[in-house]
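> Here is my input, please return the structure:
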Amino acid sequence: MLGAGELERRIVRTVEILARLRPGPLFCGMRNNLASVLRYLAAFRSGRPVALLDPDLSPGILAELAGRFRPAALLGFTHAADGSAPARRDTPEPHPDLAVLLATSGSTGNPKLVRLSRQAVLANAAAIATALSITPDEVGPTSLPLHYSYGLSVLNSHLAAGATVMLTEAGLLERSFWAHLDAHRCTSLAAVPYQYEMLRRLRYDRSEHPAIATLTQAGGRLAPEVVTEFAAKADRFFVMYGQTEATARIAVLPPDRLADKLGSVGRAVPGGRLEIDDGEVVYHGPNVMMGYAETAADLARGDDLGGVLRTGDLGHVDAEGFLHLTGRLKRIAKIFGVRVNLDDVERLLRNTGPAAATSGDDRVTVWAEGLDAAGCAGLARRLGAELRLHWSGFDVRPIDRLPLLSTGKVDYRSLEGRG
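Have a look, this model is predicted:
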């Protein structure tokens, strides 16, 4: 276990190591281990922008991203040796406020990077620590990837509160995860909807892990009955709503309002404000991103949004300020907390015959013409492999003929009405 003093010494040493690299942003394969955390904290300390990415990105995707953003170095990736990247040719210096870059869509499609300022990261860490009442006595495990904004926010908020983070690369289905969790007396557990479904199948029993007092949930809608079930297994159960574009969290539902606000995602985090504009949820706060980046030149841009984020979500705010989500404006779905562009899914299906993708609760429904049950199962596994997500996140269904609008486009509303 590292105390604050030893952590500080290691950060300083890592700052010195990073200083030997060329100036410019870093690409870091962000694992749930100490080496990755030290790189992240050292880059943050030294004012060097760092992109926290899936360490197991395929060589092709990693090369495409590196070609667009021209990082000074690639560190911690499975398919790339640590070291300097090719020279950055005539690229403007990153904006001095830029601190962290996160991918918008996990490992799928052609992700843009979200540009997060130092202020945004610090503001959201403090807001989460306040909203969740995180104290220095708390111990939180890395139950989510640290390159995912929700997982990163657990690290940031605990450090901001002077609390402890248990680093583990084990998953919830591995015995070692629970052995480490119990050995270090972890007091909380953060999870996305599919992980709560896993915990149901595992018959999660609080009596077996008595130190866990707090459960938190974000990353998509969790069925109300599951919320109620797990709220009974903890002293505190927090339902939360957020987006990478807001650094992590936008709203938190306090445990004492679960019963009368079931289905809501809560009130805006401290320092933030919610409004509804023509049905769309709009968030105002210091944790809003500076904007997107698609190339290295975009890293030099300042704050494009001025603290205002149009979320793309539909909803309403009730008289007490609690947000209730009702849908999405854009064709983006979440599978196991990872955002997936439904148009990207359909592009992968072009050679399989007519098919269309719609979003459901924590999964994508694919409607495919001309397939039998075996073909549907095979297509689900193929999509899982292509997008590096578990195949169960794709519900592939046979259909005689896709419904079309008079324009010849797929009638998605009709498909969604089939359930």
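> only C-alpha atoms for contact and neighbour calcs from this point on.
OK.
> how about the helices in this protein?
4-18, 34-46, 59-69, 118-131, 149-160, 175-183, 193-201, 224-231, 342-348, 373-387, 412-416 (DSSP state H).
> want to throw those helices into JSON lines with mean neighbour count and distance to residue 257?
Below are the helices of the chain laid out as JSON lines (neighbours: other CA atoms under 10 Å; distance: least, CA to CA, whole Å):
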{"stretch": "helix 4-18", "mean neighbour count": "15", "distance to residue 257": "35"}
{"stretch": "helix 34-46", "mean neighbour count": "19", "distance to residue 257": "35"}
{"stretch": "helix 59-69", "mean neighbour count": "16", "distance to residue 257": "43"}
{"stretch": "helix 118-131", "mean neighbour count": "21", "distance to residue 257": "13"}
{"stretch": "helix 149-160", "mean neighbour count": "22", "distance to residue 257": "22"}
{"stretch": "helix 175-183", "mean neighbour count": "16", "distance to residue 257": "28"}
{"stretch": "helix 193-201", "mean neighbour count": "16", "distance to residue 257": "20"}
{"stretch": "helix 224-231", "mean neighbour count": "16", "distance to residue 257": "11"}
{"stretch": "helix 342-348", "mean neighbour count": "17", "distance to residue 257": "34"}
{"stretch": "helix 373-387", "mean neighbour count": "16", "distance to residue 257": "37"}
{"stretch": "helix 412-416", "mean neighbour count": "14", "distance to residue 257": "31"}
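> Now the second one, please; I'll put the structures next to each other:
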Amino acid sequence: MIIKSNNKIYYKSKFPDIIIPEESAPKVILNHLRSRENHCVFVDGISTREYGSHYIADTIEKVASGFHKLGLRKKDIVGFILPNLPEYSTLFHGTLLIGGVASLVNPEYTIHEYEHTLGTVKPKFIVTFPTVYDKIKDDIKRVFPLVEKVILCGVPYNNVEAIHKAEKENPNLVMSYDSLINNDGKYPNIPIDSKKDMAVIPFSSGTTGLFKGVCLSHYNILSNTYQTQVIETSNYRKNDTVMGILPFFHIYGLMLFLMLMLKQGYRVVTLPKFEPIRFLQLIEKYSVSISFIVPPVALLFAKSPLVDKFDLSALRVLFSGAAPLSENIEAEIKQRFKDKVIIKQGYGLSEISPACCVAPYGDNKSGSVGVLLPNQIAKIIDTMTGETLNAGAKGEICIKGPNVMLGYFDNPKATAEVIDNEGFLRTGDIGYVDDDGFFYVVDRQKELIKVKGFQVAPAELEALLLTHPKIQDACVVGLPRGEVGEVPRGFVVLKPGQAATEKEILDWAHPKIANYKHFRGGLFFLQAVPKSATGKLLRKELKNFTPPKL
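Below is the predicted model:
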């Protein structure tokens, strides 16, 4: 729906506005978990242990009670460094239930990456599992100086001995998840202002620069849960089973599996890490009907011979997000499944909790990321003049709605740069809307690199390269790499009189960063990095430039 006002053009959702509850997120989830008969809501894909809705509800309250006894108070931050586990849901909502704030990061990060993400929000507690604890234990007090207790979660990996060993070595710091929930489930009723109080802090690079904490309120994440529900679960059936391979620390996975699916009561099969054979085995074993995926997984469905070895006849919907999915891959999947599987896309970002567009069932356009969700208004602006544009014209997509973040953590300057004076969030993505209200994303104005749906901030990798004693200057760009999306490519200028090889620098850099951030596009040497008159890196000039290696 097009709205014209004061010579400006806006686009409103074709769906009517909906009522969003002004409560805390966990109270809404608890009410829905207890409003139905007890039924399975989570299956751990490794142990095959099943978790009932009433057990999850009871344990959420036990987590809240346990944290309160440990001294967690309103606005205190709990750092989550966990893979996908059913227990993630109880820890997450238990934290929020007594006014705590959950900050989520990738368990595959290095200590250097934890320092520049989770370390910036100064958590009071950390929940993790033994493998990560062993990796960070010597640096915990340096990187997380305010941490009072580390909760170790062993289920479903039966890491009982590792947890007991950690507790024995450091009894004042380490506690098991089982000990945390060993209580009567009683907790204080903490008043929560859903529109003002923070619930979760995921991390995003925003439109540019290093990663920043995205402050999302209870109302933000509830809004997006209810907004997405209008389109996405309209086609679901009562006994549908959903595959939960998207990482819960990623806003995409968080909103879907810790909020929407839990609220609606669908059975979710979790897998801590994507493993193609196990993934397909679980779809077959549990007759999975809906799977949320990213483009590299879509490539598996399109091309891998593994797919033919499993009975995937129950699969009805593949929803791809986090990065654009090519029309060719979409067509190959449809052909392979004889048009019995619906391929859908959506669009969003952490700063909008995260979805703003979802493809509707029965009215989907190939290549489109869908239509605006309810309660939102969009505008497309000329990147040079800021003028709002008509349908069909390409410009920066800007979104306004109850799902737009409170701001970046302790960073008002960065917040002001992305939220304009009308309250619209500038996404940094270039796209257009057609006459039917379908949105298309065609390019990114912002500089972040998308690798398999994960964000990689060039500035983060540049900052790392600049700490190498032989490097004087650095620039990082994204190199297109098929369905992977992009891979980082680095350019460096060596200090006068220094000599180095690509292998030498990469062997030094790669142990300091997560695997998906590795320089798979290569590392190249320059005499100088191109910059503007004001000193800004001109990354566009290096996008298609490949100098000879030294």
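> what's the TM-score for these two chains?
TM-score of the superposed chains, computed with TM-score structural alignment, normalised by the length of the first structure, equals 0.82; 404 aligned residues with a CA RMSD of 3.8 Å.
> nearest to residue 282 of the first structure, of the helices of the first structure?
Among these, the nearest to residue 282 of the first structure by CA to CA is helix 118-131 (16.8 Å).
> Report all helices and strands that the closest one contacts.
Contact here means 3 or more CA pairs under 8 Å, 6 or more residues apart in numbering; DSSP states H and E; on that basis helix 118-131 of the first structure packs against strand 98-103, helix 149-160, strand 249-253.
> Distance from it to the middle of the chain?
Between the centre of helix 118-131 of the first structure and the centre of its host chain there is 16 Å, according to CA atoms, centre = their mean, to the nearest Å.
> Can you tell me what sits against that helix?
Residues from elsewhere that reach helix 118-131 of the first structure (CA atoms under 8 Å, 6 or more residues apart in numbering): 44, 97-100, 135, 153, 156-158, 160-161, 246-249, 252, 269-271, 286-289.
> In the second structure, what range does it match?
Under TM-score structural alignment, the counterpart of helix 118-131 of the first structure in the second structure spans residues 218-231.
> List the superposition-based mean deviation of that stretch with respect to the first structure.
Taken over the aligned residues, the distance from stretch 218-231 of the second structure to the first structure averages 1.5 Å (mean CA distance after the TM-score superposition for the first structure).
> Turn the helices and strands packed on helix 118-131 of the first structure into CSV, including distance to residue 385 of the first structure.
Listed next are those as CSV, based on distance: least, CA to CA, whole Å:
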stretch, distance to residue 385 of the first structure
strand 98-103, 19
helix 149-160, 23
strand 249-253, 30
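> Quick one: closest of these to residue 370 of the first structure.
strand 98-103 (35.2 Å).
> The second structure: matching residues for that closest one?
Going by TM-score structural alignment: strand 98-103 of the first structure matches residues 198-203.
> Tell me the buried residues in the matching stretch?
With burial defined by 16 or more other CA atoms under 10 Å, the residues of stretch 198-203 of the second structure counted as buried are 198-203.
> Can you tell me what sits against it?
With CA under 8 Å, 6+ apart, stretch 198-203 of the second structure has contacts from 75, 96, 99-105, 117, 211-218, 249-251, 350, 409.
> Give me the ChimeraX select line for these, limited to the buried ones.
Command for ChimeraX that selects the buried part of the contacts of stretch 198-203 of the second structure, burial taken from 16+ other CA under 10 Å:
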select :96,99,100,101,102,103,104,105,117,211,212,213,214,215,216,217,218,249,250,251,350,409
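> Number of residues surrounding the nearest residue to residue 175 of the second structure once chain neighbours are set aside?
Computed as CA to CA, 6 or more residues apart in numbering, the closest residue to residue 175 of the second structure that is not its neighbour in sequence is residue 151, at 4.9 Å. By the criterion of other CA atoms under 10 Å, residue 151 of the second structure has 24 neighbours.
> Let me see the contact set for residue 151 of the second structure.
Per CA under 8 Å, 6+ apart, neighbours of residue 151 of the second structure: 125-129, 174-177, 180.
> what do you get if the cut-off is 7 Å, keeping everything else the same?
126-128, 174-177 (CA atoms under 7 Å, 6 or more residues apart in numbering).
> where does it fall, helix, sheet strand or coil?
For residue 151 of the second structure, the assignment made with DSSP: H, G, I helix; E, B strand; the rest coil gives strand.
> The second structure: which residue goes with residue 319 of the first structure?
Under the alignment (TM-score structural alignment), residue 319 of the first structure maps onto residue 435.
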